[in-house]
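Trainee: Dropping a prediction and its sequence here:
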Amino acid sequence: MRYIYSLLLYCLLPFILLRLLWRALAAPAYAKRWAERFGFVPTLSTHKKVVWLHTVSVGEFLAALPLIRRLQADDRVQLVITTTTPTGSERVRATLGDSVFHVYAPYDLPNVLVRFLKRVKPSLYLVMETELWPNTLAACAKRNIPAMLINGRLSEKSARGYARFGALTKPMLQHLSCAAIQNFTDAARFAALGLSDDKVIVTGNIKFDLSLTDDLRTKAATLKSLLSNNGQRLVLIAASTHQGEDEIILDAFAQLRSSSSDESRSAVLVLVPRHPERFERVGQLCVSRGFSVARRSEHSWDNTNDILLGNTMGELMLMFGASDIAFVGGSLVPNGGHNFIEPAAWGLPLLSGEHVFNFAEVARLMTDAGALVQVGSATQLAQAFLQLIDDEAERKRRGVAALTVALDNRGALDKTCAVIQHYLK
């Protein structure tokens, strides 16, 4: 079955390249460094054990950053970090510079992987969450390179998709040496697809193990003072929004502006699209709706502005820290939602849409604690914002609940590192 899959990939290669070219029209960075995707990377020369860590894009890289810092502290280890997207690559370079060996991930094609593995020679392969590729895992198994899934998750929807290709999925999962999975529900889904029970370790979610540095707290306080006019205006954030959500959010914000509440009429919206190629389009949408917009990249905020457009990379945690109430996007449209833990770590009350299947367990924990409310329309979102704006005690209670969940679920990082150390001995 894997050979049929490989043959199909080779047949589809022209279409894959056309898709890459098409994406490059919206995001020009996709047109660069194509050779790396075919395994043409520099040969890595080191006496250390090479650990290859794959993080698809920005979210996975930021989630893995505490783990990366731990691995960097081990003198035995040379880190190789791959990403799939240009935004992920930019974050790796901006955050870690030359302290790691960074290239794009190779395509899941046998000859491409042979070329990549010969040049990098990893001793251990780590892959974040659900980014599993049959030929990659088979190539590692053939060369006795342990392959470990870390922070593994598998939504019900994804499990159904994998099940449709069971003849390919089961052998792929059997090539994993170990799977550190976020919770027992997801572990059961992996097991149902063919992952052996003796390879499963439930570690929790390493995204809970993020830390807020003193420098970040100071910068967030400064930005909040600016946006809030020294505490005179509440700051709302709509983070990681996808196409189709911004209109709903702006409708809700317009309803707040027309309410009878002075606090709602003066509230500030920080709007952060998920993908940089949408920054300008969303900014134009805000202006067309009659709002006064400042762009974060221009540092031009003044108290006449209604909306701060978050059009920079790597500043989402800073913007959460400058906010009072957080809406987490990718959830009003069926994208599966995004990370609730980051705003929770700042003690913010949480709102989202109803499509949170990629973060179902975290959403359940936050909902059960009374920290998260889900909405399905602009009117419901406006009402949810309005309740929190008008009731300071409720705002604080739900923020404390979110922070408590974030703190109570720490510890996955230590468990994951312990498993990795077993393979590095």
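Mentor: Looks like it arrived, so ask away.

Trainee: can we go C-alpha only for contacts and neighbour counts from here?
Mentor: OK.

Trainee: Next, the contact list for Lys312, please.
Mentor: Just to correct that, residue 312 is Thr rather than Lys. Pro276, Arg296, Ser297 (CA atoms under 8 Å, 6 or more residues apart in numbering).

Trainee: One more: Glu129?
Mentor: Glu60, Leu149, Ile150, Asn151, Gly152, Arg153, Leu154.

Trainee: Recalculate using a threshold of 7 Å.
Mentor: Shown in contact with Glu129 (CA atoms under 7 Å, 6 or more residues apart in numbering): Leu149, Ile150, Asn151, Gly152, Arg153.

Trainee: another one to put next to it:
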Amino acid sequence: MGKIVYRFFLLLYRTAIKLAAPFNSKARLFRDGRQKIWEQAAAVNPSQKPLLWVHCASLGEFEQGRPLIEKYRLEYPEHLILITFFSPSGYEVRKNYSGADAILYLPLDGKKNAQRFIDLIKPTLAFFIKYEFWHYYLRTLNRHKIPVLSISAIFRKDQIYFQPWGGFQRASLRFITHFFVQDRESASLLSEIGLTNVSVSGDTRFDRVFEISREARDLPEIRSFLGEKPAFIIGSAWPADLDVMIPFMNEHDLKYIIAPHEISDRFLAEIESDLEKKCIRHSRWTKAQEGEFDILIIDNVGMLAHLYQYGKFAWVGGAYGQGLHNILEAAVFGLPVFFGNKNYTKFREARDLINLGGAFAVANYVELREHYTRLEIENSYLIVKETNEQYIQSQLGATKEIITYTKELLNHDRSRS
């Protein structure tokens, strides 16, 4: 029964994309990006070199996999690296990433598609990042005795794998060679369904944000804009986040940098119209205007992780909607982190930092103001800053552990051949 439902889901998804593509830009990118997928896949590995296949659902999963990709490249410079994305929001941003030999969309799961794709790319090893347990791909890799590592996986009791009716989905997990999970709860849940090929390695994103903090780009225009005033960085902001932050910005004498989740001209114009203080877009600001504006709106992609180094406080968006964005990019610099109180509990780092006192889930402007007022006391602020920095340090090392296992796995396979 589970297989029938899964096949029906794949058919329904494929049909929905076709119907939506003429009217929805994301669906159109999803469809058009796969039109030449088989020719592209055939060109990935014509010489049949050893190939690492890294699959990411979207951009967030790519950032989790990136430390491993770059470390693997150093360890195995003669190997090819292929990255696949399911979502356009990942592919379109990272399609020109220089750390891989090829970057493709993943063909939709299915028995024929999986067999054809794997026959073409000929992987030696596969990393599936966090989620994305596509049944036919995993089954085909398993049948060809190609090891699959699940990276930075995290599981919750309410997921289908742990329900009485989730037998088909549990079968997919059994094709995984080894799970590297983020926490002990995930390991315990897997153990309950008979999966003990598990290591609690943590989240590779900690390694990634730590690398960024050590190599953060100097942004002279940001330093010039801020001057001597403390800065509040508002990252990945959605309208609901700004509904809370804008009253705060209008009433508190700080400098502010807003990096919206969406940088369409319409959304940027809406932000500008709601602000009482003087604001300017990054693309329009010049050093000659130094001191004239209180708020800088970032109208480009790729700066956010490097902006937090200039902040004293951070708001990270998404938690009032579909899910919290990356708070680690702010926490690694010791910034107290604020976010919405609706949809953050599935993010372990958010729960951890709230418990430690380094992050604050707020319902509205009043709660934000109360937390901020307490942090204005210098001693309280310094305690939070040290707490967040120490938390990041305590979570490092997942990349090293996974690469060590990978080297042992590849050496073992080489010795058998």
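Mentor: Here it is on my side, so go on. None of these values were measured; they are calculated from a predicted model.

Trainee: Quick TM-score on the pair, please.
Mentor: Scored against TM-score structural alignment, normalised by the length of the second structure, the superposed chains reach a TM-score of 0.87; 403 aligned residues with a CA RMSD of 2.7 Å.

Trainee: re the thing from before, buried subset of the contacts of Thr312 of the first structure, written for ChimeraX?
Mentor: To isolate the buried subset of the contacts of Thr312 of the first structure in ChimeraX, counting by 16 or more other CA atoms under 10 Å, use the following:
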select :276,296
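
Trainee: Could you point out which of the contacts of Thr312 of the first structure is nearest to Ile341 of the first structure?
Mentor: For the contacts of Thr312 of the first structure, the residue nearest Ile341 of the first structure by CA to CA is Pro276; the value is 22.0 Å.

Trainee: and the gap between that closest one and Leu20 of the first structure?
Mentor: 16 Å (CA to CA, to the nearest Å).

Trainee: Ok, Ile4 of the first structure next?
Mentor: In terms of CA to CA, Ile4 of the first structure sits 23 Å off from Leu20 of the first structure.

Trainee: Out of the contacts of Thr312 of the first structure, which comes closest to Ala412 of the first structure?
Mentor: Pro276 (30.7 Å).

Trainee: By neighbours, which of the contacts of Glu129 of the first structure wins?
Mentor: Most neighbours among the contacts of Glu129 of the first structure, by other CA atoms under 10 Å: Arg153, with 30 neighbours.

Trainee: For the aligned partner of Ala344 of the first structure in the second structure, grab the count of nearby residues.
Mentor: Under the alignment (TM-score structural alignment), Ala344 of the first structure maps onto Ala331 of the second structure. When neighbours are counted by other CA under 10 Å, Ala331 of the second structure registers 30.

Trainee: Name the nearest residue to Ala331 of the second structure, ignoring sequence neighbours.
Mentor: In this structure, Ala331 of the second structure finds its nearest non-sequential neighbour in Asn388, 5.5 Å apart by CA to CA, 6 or more residues apart in numbering.

Trainee: how about that neighbour, what's its match in the first structure?
Mentor: Asn388 of the second structure maps onto Ala402 in the first structure, by TM-score structural alignment.

Trainee: Distance of Ile4 of the second structure relative to Pro147 of the second structure?
Mentor: Distance from Ile4 of the second structure to Pro147 of the second structure, by CA to CA: 27 Å.

Trainee: just to revisit the earlier point, wouldn't the match of Asn388 of the second structure be in contact with Pro343 here?
Mentor: No - contact between Ala402 of the first structure and Pro343 fails when scored by CA atoms under 7 Å: they sit 8.3 Å apart.

Trainee: post-alignment, stretch 63-72 of the second structure versus the first structure, mean distance?
Mentor: Aligned to the first structure and superposed, stretch 63-72 of the second structure gives a mean residue distance of 1.4 Å (mean CA distance after the TM-score superposition for the first structure).
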